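**Student:** Take a look and give me a structure for this.
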Amino acid sequence: MTQAPSSPDHARFARAAEPGTQAPIHTSSQGLLAGPVKIPTQGGTMPAYRAAPATPGPHPVVLVVQEIFGLHEHIEDVVRRLAKQGYLAIAPALYFRLGDPAQVGSIDELMQQYVYKTPDAQVLADLDATLAWVDQQQSGSANPLGITGFCWGGRITWLYAAHQPRVKAAVAWYGRLEGKTSPLAPRQPADVVGELKAPVLGLYGGQDTGIPADSVERMQAALAQHGQGDSQIHVYPEAPHAFFADYRPSYRAHDARDGWQRLLDWFQRHGVRP
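**Tutor:** Got it, this is the predicted structure:
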C-alpha cells in the first residue's frame, strides 16, 4: 500500500464511523483509468467505482464489496490499490436503491435503513450484473475473477464464493460468519460452506467483539468437515474489528499491511494474477 498525503476531511468517508487520528491512505490514480461508472441492473442504474491500469487489457478482475458504510473514499482507494497491482477492480454501490449510507449519522440508523432492507439475493444479483458489465468492457474476458469485501462485505464475499462459479479466489475481511437469519438474509456463511466454489481466505481480528473466537473456530471446523481444505482463516490476535480501515481508530497498520500481502499472495496462488 502506498502512503501519500490525504485530506483529513472525514465527510469523504462515512459520518457514522468515528474518524481516526491520522490521515488515511490515499492512492494516486496516476497511470490508471479510474473513476465512477454506471451499471445497468434490475431496479435501476447502479453507481460503481472502477480502476484499472491505463495499459491495454484485458486485466484480471477483482470485485470489491463495500463495508456497512457503503461506497465511499476508503473503498474507492482499495479499488485503486488493486489497480496499481494490475487488476481491473470495481466496487458497486450496493445500497443505491435506498440512498447514500455514507451520510447516515449512526450505526443503528445504517442497520435499520440499509442493512435490514437489502436482500442478499439482490446483492448477489447486483454483483452478477457488475461482472456482466465488466465482460462487456473486456470483450467477455472477466476471467480470472477474484472478490474481496470488508465487514458487511466480508459476509457477502463468503456468500458470493458459494454463488458464482466463475470466482477463482476470495478474501473476506472480518465478515460475520453466523447469526440470525431472516427472509432477506436466509443463510449465513456458515450455512454455505459445503457450496463454496472457490477457496476463501478469511482475515479476522482476535479482539473483534462482534465476531467471537468460537464463531471463527466453528467456521474453521466446518471448512474441514466439508472438505474445503483450500480455504483458511487467519486471525490477528490483538486486532479489533475493521483493522484494515485506515480512516478509523480501529486501524492496525502492521496487521493491515500483512493482510494486504496475504490477499495479493492468495490471488496469485489461485490464479487471479496480472
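
**Student:** Only C-alpha atoms from now on, for both contacts and neighbour counts.
**Tutor:** Will do.

**Student:** Excluding residues flanking it in the chain, which one is nearest the residue nearest the centre of the chain?
**Tutor:** Centroid-nearest residue in the chain: G149, 1.4 Å away (criterion: Cα atoms, centre = their mean). Excluding its sequence neighbours, the residue lying closest to G149 (Cα to Cα, 6 or more residues apart in numbering) is V65, at 4.3 Å.

**Student:** Now show me the structure for the sequence below, then we'll compare the two:
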Amino acid sequence: MTLSTEKSTARPLSTNRIPQEAFDWYDEYAHGDIDRRTFLSRLGTLSVTGLTLSVVAGALTPNYALAEQVSFNDPDITATYVEYDAPHGHGKARGYLVIPKNVTPNNKAATVLVAHENRGLNPYIEDVARRLAKAGFIAFAPDALFPLGGYPGNDDEGRAMQKTLDGNKIEGDFMDAATLLKNHELSTGKVGMVGFCYGGYLTNALAAAMPDTIHAGAPFYGTPAKSNIDNIKAPLQLHFAELDKRVNDTWPEYEKVLKANKVDYTAYVYAKANHGFHNDSTARYDEKNAELAWDRTVAFFKKTLNA
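**Tutor:** The predicted model follows:
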C-alpha cells in the first residue's frame, strides 16, 4: 500500500481567490446537507474584493461546456445509448456505451463501468467514458435517473430526482450493468469500475457485492460499502482530496478492513484539492492533480485488466 500527498499548482486567478469556506459550503449543498437558499445566503456573507456573489456561485456551479476532452464525434470511438435489463434494479436501465473502433469479436477489450455522482449521467461523466474508450477500454456509464426520464440537463434538478430513488435499486442497476459488460460479445470478461463521489461509493459497493465480477476498482472520493466489505477481492486504487474531510474521515476504518483482508490497494491523497477535483466543469477542478489521478487510473486498469 502507498499513501502519498501530491503537491498542487494554484488554481486559476479567477478561482484561487475564492475562500475555502465557499468550497466547503458547496460540498454541503451538493450532497443535500443544506438547500440552495442557505448556500447562496452563506456565500453572501463573504467579503472578497472584486468577487461578487454571482461570480463565486457561477464559478462553483458546473459549466459542462468546459468538460469535453474527447468529442463524441471522435473517429477512434463509437458512442451510443443502450437500454438493458436490470432485474436487480428498476427492471429496465439505460447507459452510455463507448467502444473503441478497433475492437472486434476477434480483437476484444477489457471493460470499465463508470459511475456518476449524485445527479445522474451528466456530460462530464459521458466524457469520462469517452476518455476510457480512447485509452482502449469498452466503457459503459449507466444513468440512475433513467426510471425518471434520465438526466434532466441540470444538476440541481438531477440531484433532487436522484434523492427520490431507492438506493438499493440504483445499486442493482449498476450491478446488472457490470454483468452486461462481463458478458458483452466484445468483452474479454474483465470488468473494472471507476466512480466519482456517489459513484465512488458505488465502486466500493460493487467491489464488495460482486467480487467475482469486478476485477479492479478506482473510487474517487468515495465512501466505503455499507456491507460485505470482507468480500472484496479486487485490487483497488483509491483517490482522496486533502480538503475533503467528510469522505476522508471514513477512510481509516475502511483501510483497517482492507488490510485485515489482505486486499491489494493503493491510496493517494492530493494536496490542497477539494472533493470533486477531477470534475473539470467547476472551480473545484485541480488540473494537475486531476491529470495525475487520471493517468494513474488508466495505468491501473491497463495493468489489472489486460493481464
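
**Student:** circling back to that earlier point, I'd assumed the residue nearest to the centre of structure 1 was in a strand, is it?
**Tutor:** Yes - assessed by DSSP: H, G, I helix; E, B strand; the rest coil, G149 of structure 1 belongs to a strand.

**Student:** Trace the residue nearest to G149 of structure 1 over to structure 2, please.
**Tutor:** Superposed on structure 2 with TM-score structural alignment, V65 of structure 1 falls opposite A115.

**Student:** Kindly report the same for S106 of structure 1.
**Tutor:** Per TM-score structural alignment, S106 of structure 1 is aligned with D156.

**Student:** how about that match, what does it touch?
**Tutor:** R119 (Cα atoms under 8 Å, 6 or more residues apart in numbering).

**Student:** mind checking how far the host helix or strand of it is from the chain centre?
**Tutor:** Applying DSSP states H and E as the criterion places D156 of structure 2 in helix 155-163. Averaging C-alpha positions (Cα atoms, centre = their mean, to the nearest Å) puts helix 155-163 of structure 2 16 Å from its chain's average.

**Student:** do the same with stretch 62-74 of structure 1
**Tutor:** Chain-centre distance of stretch 62-74 of structure 1: 6 Å, with Cα atoms, centre = their mean.

**Student:** can you pull the buried residues of it?
**Tutor:** Across stretch 62-74 of structure 1, burial judged by 16 or more other Cα atoms under 10 Å covers 62-74.

**Student:** Identify the residue of structure 1 aligned to I77 of structure 2.
**Tutor:** That one, I77 of structure 2, aligns with L32 by TM-score structural alignment.

**Student:** Counterpart of the residue nearest to the centre of structure 1 over in structure 2?
**Tutor:** G149 of structure 1 maps onto G195 in structure 2, by TM-score structural alignment.

**Student:** ok, now Q268 of structure 1?
**Tutor:** Applying TM-score structural alignment, one finds that Q268 of structure 1 aligns to K302 in structure 2.

**Student:** Double-check that that match belongs to a helix.
**Tutor:** Yes - using three-state DSSP, the assignment for K302 of structure 2 is a helix.

**Student:** tally of neighbours for it?
**Tutor:** Neighbourhood size, K302 of structure 2 [other Cα atoms under 10 Å]: 16.

**Student:** can you tell me which residues contact it?
**Tutor:** Contacts of K302 of structure 2 (Cα under 8 Å, 6+ apart): none.
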